[in-house]
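Student: Sequence plus predicted model, see below.
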Amino acid sequence: MRRILMVCTGNTCRSPMAEALLRDWAARTGTAMEVRSAGVAAQSGMPISANAAETLKRGNIVLPGTSTRLDREDVDWADLILTMTTSHKRAIAERYPQAAAKTYTLKEYASQSEALVPDLQEMDRLHAELQVALALGKPFPEQDKRRLTDLSRRAPDMDIADPYGGPLAVYEACAREIREAIERAFGGRHESN
């Protein structure tokens, strides 16, 4: 059985909606998987936001539990980690380098375009090298800066928009964006037992 971890910032909006929507998809399709969610800066025990809860209720989706702060146990538990943004993905790679190979943004995992993957991998590598150079106070080669800028400009937006603090319509739009990415990501990948 596949174990999938959805990650956002506070684990009260996007990742709990993604967790609930993926669980619903798995139940409807008979796909065996366990799904959890966590936040890179979450305070454990917080309820899902009111508008996220209302959005899920309107779709007859079972609500997830309270928020969880991302920790090593979550990272080790997961076979696949899907983040809501590129910055969440990078935060996981920086804190838990061993998880980098199993961590993607939800939209990146959904696209899995053969043409796109090498550019995203190169962008991740260059970003990691930039962070190391900055941390060590070393210069980052100009050609690598230019390449990173070029790759960033060309890359499609891999982030799920943050609905935090927005009206119900913004949460509903976010849920649609997540649902569409889930359908693309797992629609052709029925994995039973």
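Tutor: That came through fine. Residues are numbered from 1 along each chain as shown.
Student: For the rest of this, base every contact and every neighbour count on C-alpha atoms.
Tutor: OK.
Student: Spit out the contact partners of Leu56.
Tutor: Going by CA atoms under 8 Å, 6 or more residues apart in numbering, Leu56 touches 17, 20, 62-63.
Student: Now it: which helix or strand?
Tutor: helix 50-58 (DSSP states H and E).
Student: Please apply the same query to Ala27.
Tutor: Secondary structure (DSSP H and E) places Ala27 in helix 14-29.
Student: Figure out how far that helix is from the centre of its chain.
Tutor: 13 Å (CA atoms, centre = their mean, to the nearest Å).
Student: what's the longest helix seen in the chain packed up against?
Tutor: Scanning the chain for the helix with the most residues, using DSSP state H, yields helix 116-136. If you count contacts as 3 or more CA pairs under 8 Å, 6 or more residues apart in numbering; DSSP states H and E, helix 116-136 packs onto helix 142-154.
Student: here's the one I want to compare it with:
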Amino acid sequence: MIRVLFVCTGNTCRSPMAEAILKSKNISGIEVRSAGVYASSGQDASMNAKRVLEENDMWNQHRSTLLSKQDIDWATYIFTMTEGHKSIILNTFPAIEHKTFTLKEFVQDDKYDRDIMDPFGGPEELYRETFMELHGLIIELVKRLKE
């Protein structure tokens, strides 16, 4: 079983969208969750994130979760949305460097552009752009995980 944990800041935009996208693939042997490094537990996904997911026939019953040691221990892989998120995690849990990557770093091995734009507070179109970027990255992620 491969356990994927997506992490962003508040767990209301990027990581819930990434979670929903990967879950929508219905891949046997892959479990997925999301959390936030500064999340307030129990919040709904942002309205625009939910709209964009619904437009793409994806629904993820979501409540935000603050990243915990239990999440870290559960995960086979931890994929962050930015280098900043990755640094926060590794400063607290340095022993998990082998399983913690930015999503872009893992699928594209890009040394310079490793952050996924945060649409928080922006217009719906910005959420669509972020969704499309995440969707493309997750298609590549699935290929890598199956290798």
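Tutor: Yes, it's here. What you see is a predicted model, and the numbers here were worked out from it, not measured in a lab.
Student: quick one: TM-score?
Tutor: Once superposed, chain against chain, the TM-score is 0.95 (TM-score structural alignment, normalised by the length of structure 2); 147 aligned residues with a CA RMSD of 1.3 Å.
Student: re the thing from before, rebuild the contacts of Leu56 of structure 1 as TSV, extending it with distance to Asp159 of structure 1.
Tutor: What follows is these, written out as TSV (distance: CA to CA, whole Å):
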residue	distance to Asp159 of structure 1
Met17	15
Ala20	19
Val62	24
Leu63	23
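Student: Out of those, which two are the most distant from each other?
Tutor: Across those, the longest distance by CA to CA is 9.8 Å; it joins Met17 and Val62.
Student: Can you tell me how far the residue positioned nearest the centre of structure 1 is from Thr149 of structure 1?
Tutor: Geometric centre of structure 1, nearest residue: Thr83, 1.2 Å, by CA atoms, centre = their mean. Distance of Thr83 of structure 1 to Thr149 of structure 1, computed by CA to CA, to the nearest Å: 22 Å.
Student: Could you do Ala133 of structure 1 as well?
Tutor: According to CA to CA, Ala133 of structure 1 and Thr149 of structure 1 sit 16 Å apart.
Student: And for Glu108 of structure 1?
Tutor: Where Thr149 of structure 1 is concerned, Glu108 of structure 1 sits at a distance of 19 Å (CA to CA).
Student: Just want to know which of these two has more residues nearby.
Tutor: Glu108 (24 against 12; other CA atoms under 10 Å).
Student: Could you measure from Tyr112 of structure 2 over to Ala49 of structure 2?
Tutor: Counting by CA to CA, the gap from Tyr112 of structure 2 to Ala49 of structure 2 is 27 Å.
Student: do Ile27 of structure 2 as well
Tutor: Taken as CA to CA, the span from Ile27 of structure 2 to Ala49 of structure 2 is 23 Å.
Student: cool, and Asp110 of structure 2?
Tutor: The gap separating Asp110 of structure 2 from Ala49 of structure 2 is 26 Å, by CA to CA.
Student: What residues in structure 1 pair up with stretch 81-97 of structure 2?
Tutor: Mapping stretch 81-97 of structure 2 onto structure 1 (TM-score structural alignment) gives residues 84-100.
Student: What of stretch 113-128 of structure 2?
Tutor: So stretch 113-128 of structure 2 sits over residues 157-172 in structure 1, by TM-score structural alignment.
Student: Mind listing what's buried along the matching stretch?
Tutor: 158-163, 168, 170-172 (16 or more other CA atoms under 10 Å).
Student: which outside residues touch it?
Tutor: So stretch 157-172 of structure 1 is in contact with 13-14, 51-52, 54-55, 84-86, 105-108, 174, 177-178, going by CA under 8 Å, 6+ apart.
Student: Out of those residues, which is nearest to Arg3 of structure 1?
Tutor: For the contacts of stretch 157-172 of structure 1, the nearest to Arg3 of structure 1 is Leu106 (14.6 Å; CA to CA).
Student: number of nearby residues for Ala128 of structure 1?
Tutor: Neighbours of Ala128 of structure 1 (other CA under 10 Å): 15.
Student: okay, the angle between the longest helix seen in structure 2 and helix 47-55?
Tutor: If you go by DSSP H, structure 2 has its longest helix at helix 124-146. Relative orientation of helix 124-146 of structure 2 versus helix 47-55 (axes from the mean of the first three to the mean of the last three CA atoms, to 10 degrees): 60 degrees.
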